[in-house]
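Q: From the sequence below, what's the structure:
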Amino acid sequence: MTDFPSNKKIILFDGVCNLCNSAVQFVIKHDKKDIFRFVALQSELGNEICKYIGVDQTKTDSIILYNPGVAYYYKSTAAIEIAEQLGGIYSLISIFKIFPEKLRNYIYDYIAKNRYKWYGKKESCMIPTQELKAKFLNSNI
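A: All right, here's what the predicted structure looks like:
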């Protein structure tokens, strides 16, 4: 498995989804502690990480938060964990943990199922700007 930067958490995201790309831009803007790195699910590294942690990409339509050597989260739990790490007002999103994961994921899945219809889709994965390249773990996205 690839060596990852130490003390960084990896967000695997749908690189062609406009909603997902907007979420990545939001996290980058608010990641004041420089906690996160990003990998498109469609990339070679994205596929490698999913295989390594045992996530079947054909059966999940989700963002994945991977903390190398510790744990991984997906769907609503990943979103909540990311918000908590951003700190400040965003950590209040953790209040949603009071709801059962099954209910949270039902809502998450509904949004995920309709995200291309509602927000659109790109023809290819986003290309990070020169200043943002360091935030992405593979340059072939």
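
Q: From here on, just use CA atoms for contacts and neighbour counts.
A: Will do.

Q: now the longest helix belonging to the chain, how far from the centre of its chain.
A: Ranked by number of residues, the top helix in the chain under DSSP state H is helix 101-119. Offset of helix 101-119 from its chain centre (Cα atoms, centre = their mean, to the nearest Å): 14 Å.

Q: With stretch 46-56 instead?
A: 14 Å.

Q: Then stretch 37-53?
A: Worked out by Cα atoms, centre = their mean, stretch 37-53 lies 11 Å from the chain centre.

Q: to compare against the first, here's another:
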Amino acid sequence: MNAWRPQPAGDLPDGLILFDGVCVLCSGMVHFVLPRDKAKHFRFIAIQTEAGQVLAKRFGIDPASPETVAVTHNGHALFKSDCAIAIGRRLPGWGWVAAFRLVPRPLRDFLYDRIARNRYSLFGKRDTCLMPTPEVRSRFIDALPDLPKAA
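A: So this is what the prediction gives:
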């Protein structure tokens, strides 16, 4: 069982968000981040892409049934509530989310898990992966050249 602690990811670009591209909630998070990330720090990779599946497997995320979004931050991959906090902290006007780090991780992740397990029934699921508009297409990654192919 994965404890979802930060994992080394120094070989990956900082600000890479791995997300479930068919999940309406996860895609909504991407649509939330895009206009607020004026510095264009974040880039996105759907777990349904080949590179997304490679990263998911590397981090212990089941690509067929992902339990968490992940973000690379300061040479590490962060998961669940740590991921959400790290993303929020980088967005202008959202630094206050850092206060949630005062809440013990097990409690934060318990709440995260309740939403994650029910995300499809609460928010819906798309038949196909989120398709970025031409204006933001460059922020989405389909491949990372230094990663091995998915098995």
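
Q: Quick TM-score on the pair, please.
A: Remark: TM-score between the superposed chains equals 0.85 [TM-score structural alignment, normalised by the length of the first structure]; 131 aligned residues with a Cα RMSD of 1.9 Å.

Q: follow-up on the earlier one: tell me what the longest helix of the first structure is packed against?
A: Where contact means 3 or more Cα pairs under 8 Å, 6 or more residues apart in numbering; DSSP states H and E, helix 101-119 of the first structure is packed against helix 18-30, helix 75-86.

Q: dump the residue contacts of the residue sitting furthest away from the middle of the first structure.
A: Here the first structure reaches farthest from its C-alpha mean at Ile98, the gap being 21.8 Å by Cα atoms, centre = their mean. Contacts here follow Cα atoms under 8 Å, 6 or more residues apart in numbering; on that basis Ile98 of the first structure touches nothing.

Q: That one maps to what in the second structure?
A: Counting by TM-score structural alignment, Ile98 of the first structure corresponds to Leu102 in the second structure.

Q: For its match, give its distance to Arg89 of the second structure.
A: 14 Å (Cα to Cα, to the nearest Å).

Q: Taking helix 18-30 as reference, get the angle to the longest helix of the first structure.
A: On the basis of axes from the mean of the first three to the mean of the last three Cα atoms, to 10 degrees, helix 101-119 of the first structure is oriented at 110 degrees to helix 18-30.

Q: Helix 101-119 of the first structure vs the second structure, mean deviation?
A: Helix 101-119 of the first structure, aligned to the second structure and superposed, deviates on average by 0.4 Å (mean Cα distance after the TM-score superposition for the first structure).
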